[in-house]
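In: what follows is a predicted structure for the sequence shown.
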Amino acid sequence: MTRPIGALPCEDCRADIPADAFLDYVTPSAFRTDFRPERNDLDTIGRMSTRTVATLLHGGETADIGNVRVRRGAGVTIMQLNDGPEDDLGSAARFAVVEAQDLGVPVPPANWITELQGTQAVDPDVARNPGSGGRWAVEPGSDARFGLIAKKETDALYLEMMSHDPRLTLLKVARRGMDSHLPTRAAAISATQMLVQRAAIDLDVSSDEFEALEPRLRDGRPMLQVADALINGSGLSRRLGTDTSQGRPQIVDLIRSVVEDRGGGRWSTCSRSTTKASTRPGARRRATDASSATRTVRTTDSWIGGLGCPTSAR
């Protein structure tokens, strides 16, 4: 896929995205090694890569139940993006390669030297290292910089909050920018985790069968996303979107059970489960501000309550 020539509209906010804002990503088909052992020092602190989960929504059937719009029978393309470690300025450095021909491949056991036909993508620091002894013949003008991407197609279920009390900041669920607010975003992630746990109990499956995706804005409305963990789907998201005997999607009944069933049993610890959900591995990276823990719990209650209420009045 090539870069767009002109600006393209964003499917969520409908604003134009300039062509220079698009970045190049590559799906690796193989990895190479020189078969030389490296020194593994446990005390050496490496640099973490900047990883992002992006989703591409596919259309599905909608069902409006009270204050929530359920998009069911839909699909999603989940993209795991890796932009490499951060540089000294805090920006993702991405990955750099050059095209080079390997002129000195050792052949065991006699350590003969042979050549590999064709060019390969090699780290510039390795290809241009004077200590390589002229092993690499670098193609002029072949420098490239990109990120890595892994994609999968699966089934998903989307929950849009149609309206809410304007005094609440439930719209600020973006990762960064003007529509970003850490406690609100952490609360939306916790709400997604709570629904995943409740759905796993109801369907008698492991919560790992679901993938709690990051919240997003869609046409100016906040939206939670739940997908099947298996490639091409496992049918669980579709099951949650099917109508029950009451004529509404099963996920709506689960939302109402979280909101209304506070009298005892396992849901008597609902206020504590919010904090537990935010400490799960997938949510810990996004809700690390300890000072906002109380606001996160309260906003999560507003999130779940807003989805479960028949109207926007709270």
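Out: Yep, it's here.
In: C-alpha only now, for contacts and for neighbours.
Out: Noted.
In: now do the strands in the protein.
Out: Listed in chain order, the strands of the chain (DSSP state E) span 8-9, 16-17, 25-26, 49-57, 61-65, 68-85, 95-102, 105-107, 112-114, 120-122, 136-138, 144-161, 210-218, 221-228.
In: do you know which of the ones you listed lies nearest Arg238?
Out: Among the strands of the chain, the nearest to Arg238 by CA to CA is strand 68-85 (5.7 Å).
In: what is the closest one packed up against?
Out: With contacts taken as 3 or more CA pairs under 8 Å, 6 or more residues apart in numbering; DSSP states H and E, strand 68-85 sits against strand 49-57, strand 61-65, strand 144-161, helix 236-241.
In: rewinding a little: next, format the strands of the chain as CSV and append distance to Asp202.
Out: Compiled in CSV, the strands of the chain are given as follows (distance: least, CA to CA, whole Å):
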stretch, distance to Asp202
strand 8-9, 39
strand 16-17, 41
strand 25-26, 39
strand 49-57, 26
strand 61-65, 20
strand 68-85, 18
strand 95-102, 44
strand 105-107, 57
strand 112-114, 61
strand 120-122, 49
strand 136-138, 58
strand 144-161, 16
strand 210-218, 13
strand 221-228, 15
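In: make JSON lines out of those and add mean neighbour count and distance to Asp253.
Out: JSON lines is the format used below for those (neighbours: other CA atoms under 10 Å; distance: least, CA to CA, whole Å):
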{"stretch": "strand 8-9", "mean neighbour count": "12", "distance to Asp253": "35"}
{"stretch": "strand 16-17", "mean neighbour count": "12", "distance to Asp253": "38"}
{"stretch": "strand 25-26", "mean neighbour count": "16", "distance to Asp253": "40"}
{"stretch": "strand 49-57", "mean neighbour count": "15", "distance to Asp253": "24"}
{"stretch": "strand 61-65", "mean neighbour count": "15", "distance to Asp253": "10"}
{"stretch": "strand 68-85", "mean neighbour count": "20", "distance to Asp253": "12"}
{"stretch": "strand 95-102", "mean neighbour count": "20", "distance to Asp253": "46"}
{"stretch": "strand 105-107", "mean neighbour count": "12", "distance to Asp253": "63"}
{"stretch": "strand 112-114", "mean neighbour count": "11", "distance to Asp253": "67"}
{"stretch": "strand 120-122", "mean neighbour count": "18", "distance to Asp253": "53"}
{"stretch": "strand 136-138", "mean neighbour count": "18", "distance to Asp253": "62"}
{"stretch": "strand 144-161", "mean neighbour count": "20", "distance to Asp253": "13"}
{"stretch": "strand 210-218", "mean neighbour count": "22", "distance to Asp253": "18"}
{"stretch": "strand 221-228", "mean neighbour count": "23", "distance to Asp253": "16"}
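In: thinking again about what came up before, nearest to Thr296 among the helices and strands packed on strand 68-85 would be which one?
Out: Of all the helices and strands packed on strand 68-85, the one in closest proximity to Thr296, counting by CA to CA, is strand 144-161 (18.0 Å).
In: also this one, for the comparison:
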Amino acid sequence: MNMTSRGPFPATRMRRVRQSDWSRRLVAEHRLGSGDLIWPWFVFDGPGVQPVPSMPGVERLGIDQIAGAARRARELSIPAVAVFPAIDPKLKTDDAAEAINPDNLVCRTVAAIKAEVGEAVGVICDVALDPYSSHGQDGLVRDGRIVNDETVDVLCQQAIVQARAGCDVIAPSDMMDGRIGAIRQALDQSGFSQVQIMSYAAKYASAFYGPFRDAVGSSGNLGSGDKKTYQQAPSQSDEAIHEVALDLGEGADSVMVKPGMPYLDIVRRVKETFAVPTFAYQVSGEYAMIAAAAQNGWLDRNAVMLESLLAFKRAGADGVLTYFAAEAAELLES
């Protein structure tokens, strides 16, 4: 970038264009709108709502709340919602069989969304086994190890049942090797060539996921275990580029970086390297820090919320999965 084209002070006064609101808006390099937001939902099989204590302001939605939440997303011009289930612990097994039940909580949630708003709101479904497994891992466990290829076979079945329910975007978050290509082939062979794949291509073994695991009820199952044998180490940057390249080569339509703000450098590298639809997930720990600080009066919730979301756009993200989606959209559209 050539930074020598302007003259020195006082011929150049950088503050000139900052003096008025209209001028600041006119020269804005990046803009945030409701169309940049994806709203993650936690759902449970029951009536009403359940607060998530570690995420102030976030609630699990009962199955009777889905239609109303879908209407709200449509009214706020939020393009898509992402569904994450908190399933009955009695349904969790070592083989995560509930993940491929065509009448499971996610499939019924997807059907309810589509029945209410049709194609006005896209539906993104997580593909991974951790909400359904008794051990809390994203894959099948054999002799203490997470096995890759057997897990991918189950993920393909999971993707197909979600597509049959009406899911628009399959979002594999498991980080098994080769799963994007296998899922793409399985979807195509089952008549779902129109269903997109948004790959969690650069997903890190992060400490920022704690509140999410509370919300879906997997933290107790995982116990003292971790996911470091398949999620990336926070030290890795080049490795993320290789992961993204592999997933794009296997047929991913878009890619995601997770977590978000601690990895904005990765968002930038991915966007500049591949120029493909790139998303970031402002994860539960990021949300919880802002929400808790605002709750204590230490931060202005609305101002920090919008500033943090704009940072994703500035880094190159085409959109952001954020638990702030509904309240941010209300502010942005008002």
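Out: Received the coordinates, thanks. No experiment lies behind these values; they were computed from the predicted model shown.
In: got a TM-score for the two of them?
Out: With the length set by TM-score structural alignment, normalised by the length of structure 1, the two chains reach a TM-score of 0.24; 125 aligned residues with a CA RMSD of 6.4 Å.
In: before we move on, the earlier item: show me the one of the strands of structure 1 that comes nearest Ala187 of structure 1.
Out: Closest to Ala187 of structure 1 of the strands of structure 1, according to CA to CA: strand 210-218, at 9.8 Å.
In: beyond the strand or helix carrying Val320 of structure 2, next helix or strand please.
Out: Using DSSP states H and E, Val320 of structure 2 falls within strand 319-322. Past strand 319-322 of structure 2, further along toward the C-terminus, the next helix or strand under DSSP H and E is helix 325-333.
In: packing partners for that following helix?
Out: strand 37-44, helix 301-315.
In: for Asp214 of structure 2, find the nearest of these.
Out: strand 37-44 (10.7 Å).
In: immediately after that closest one, which helix or strand?
Out: As assigned by DSSP H and E, the chain's next helix or strand after strand 37-44 of structure 2 is strand 49-51.
In: can you name every helix or strand that that next one contacts?
Out: strand 59-62.
In: packing partners of the strand it packs on?
Out: With 3+ CA pairs under 8 Å, 6+ apart as the test, strand 59-62 of structure 2 has strand 37-44, strand 49-51 packed against it.
In: I'd like these as a markdown table, with distance to Val141 of structure 2 appended.
Out: Below are those laid out as a markdown table (distance: least, CA to CA, whole Å):
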| stretch | distance to Val141 of structure 2 |
| --- | --- |
| strand 37-44 | 25 |
| strand 49-51 | 31 |
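In: return the most buried member of the ones you listed.
Out: Greatest average neighbour count among these goes to strand 37-44 (a mean of 23), per mean count of other CA atoms under 10 Å.
In: tell me the angle of that one relative to helix 325-333?
Out: 150 degrees (axes from the mean of the first three to the mean of the last three CA atoms, to 10 degrees).
In: between strand 37-44 of structure 2 and helix 301-315, how big is the angle?
Out: Put simply, strand 37-44 of structure 2 runs at 120 degrees to helix 301-315, going by the same axes, to 10 degrees.
In: ok so, going back, among the strands of structure 1, which is nearest Ala277 of structure 1?
Out: With distances scored as CA to CA, the stretch of the strands of structure 1 nearest to Ala277 of structure 1 is strand 210-218 (11.1 Å).
In: now the closest one against strand 49-57, angle please.
Out: On the basis of the same axes, to 10 degrees, strand 210-218 of structure 1 is oriented at 70 degrees to strand 49-57.
In: tell me which of the helices and strands packed on helix 325-333 of structure 2 sits nearest to Glu239 of structure 2.
Out: That would be, of those and by CA to CA, helix 301-315, which comes in at 18.9 Å.
In: on that earlier part again, can you add distance to Asp301 of structure 1 and give the helices and strands packed on strand 68-85 of structure 1 back as a markdown table?
Out: Output for these, formatted as a markdown table (distance: least, CA to CA, whole Å):
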| stretch | distance to Asp301 of structure 1 |
| --- | --- |
| strand 49-57 | 25 |
| strand 61-65 | 19 |
| strand 144-161 | 14 |
| helix 236-241 | 21 |
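In: of all these, which one is nearest Leu217 of structure 1?
Out: So among these, strand 144-161 is nearest, using CA to CA, at 8.8 Å.
In: just checking, what packs against the closest one?
Out: Applying 3+ CA pairs under 8 Å, 6+ apart, one finds that strand 144-161 of structure 1 makes contact with strand 25-26, strand 68-85, strand 95-102, strand 221-228, helix 236-241.
In: tilt between the fourth one and strand 210-218?
Out: Meaning strand 221-228 of structure 1. Going by the same axes, to 10 degrees, strand 221-228 of structure 1 makes 160 degrees with strand 210-218.
In: packing partners for strand 221-228 of structure 1?
Out: strand 144-161, helix 182-203, strand 210-218, helix 236-241.
In: out of those, nearest to Gln101 of structure 1?
Out: Taking those one by one with CA to CA, strand 144-161 is closest: 15.8 Å.
In: relative to strand 95-102, how tilted is that closest one?
Out: 140 degrees.
In: TSV for the helices and strands packed on strand 221-228 of structure 1, including distance to Pro106 of structure 1?
Out: Below are these laid out as TSV (distance: least, CA to CA, whole Å):
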stretch	distance to Pro106 of structure 1
strand 144-161	27
helix 182-203	51
strand 210-218	45
helix 236-241	51
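In: nearest to Leu307 of structure 1, of these?
Out: Nearest to Leu307 of structure 1 among these is strand 144-161; the distance by CA to CA comes to 6.0 Å.
In: Val297 of structure 1: which of the helices and strands packed on strand 221-228 of structure 1 is closest?
Out: Of all those, it is helix 182-203 that lies closest to Val297 of structure 1, at 6.6 Å by CA to CA.
In: now do the buried residues in the closest one.
Out: By 16 or more other CA atoms under 10 Å, the buried positions in helix 182-203 of structure 1 come out as 182-200.
In: follow-up on the earlier one: of the helices and strands packed on strand 68-85 of structure 1, which is nearest Pro281 of structure 1?
Out: Closest approach to Pro281 of structure 1 among those (CA to CA): strand 49-57, 14.0 Å.
In: and Thr275 of structure 1, which of the helices and strands packed on strand 68-85 of structure 1 is closest to it?
Out: Of all these, strand 144-161 comes closest under CA to CA, at 21.6 Å.
In: tilt between the closest one and strand 61-65?
Out: Interaxial angle of strand 144-161 of structure 1 relative to strand 61-65 (the same axes, to 10 degrees): 40 degrees.
In: what angle separates strand 144-161 of structure 1 from helix 182-203?
Out: Using the same axes, to 10 degrees: strand 144-161 of structure 1 against helix 182-203 is 70 degrees.
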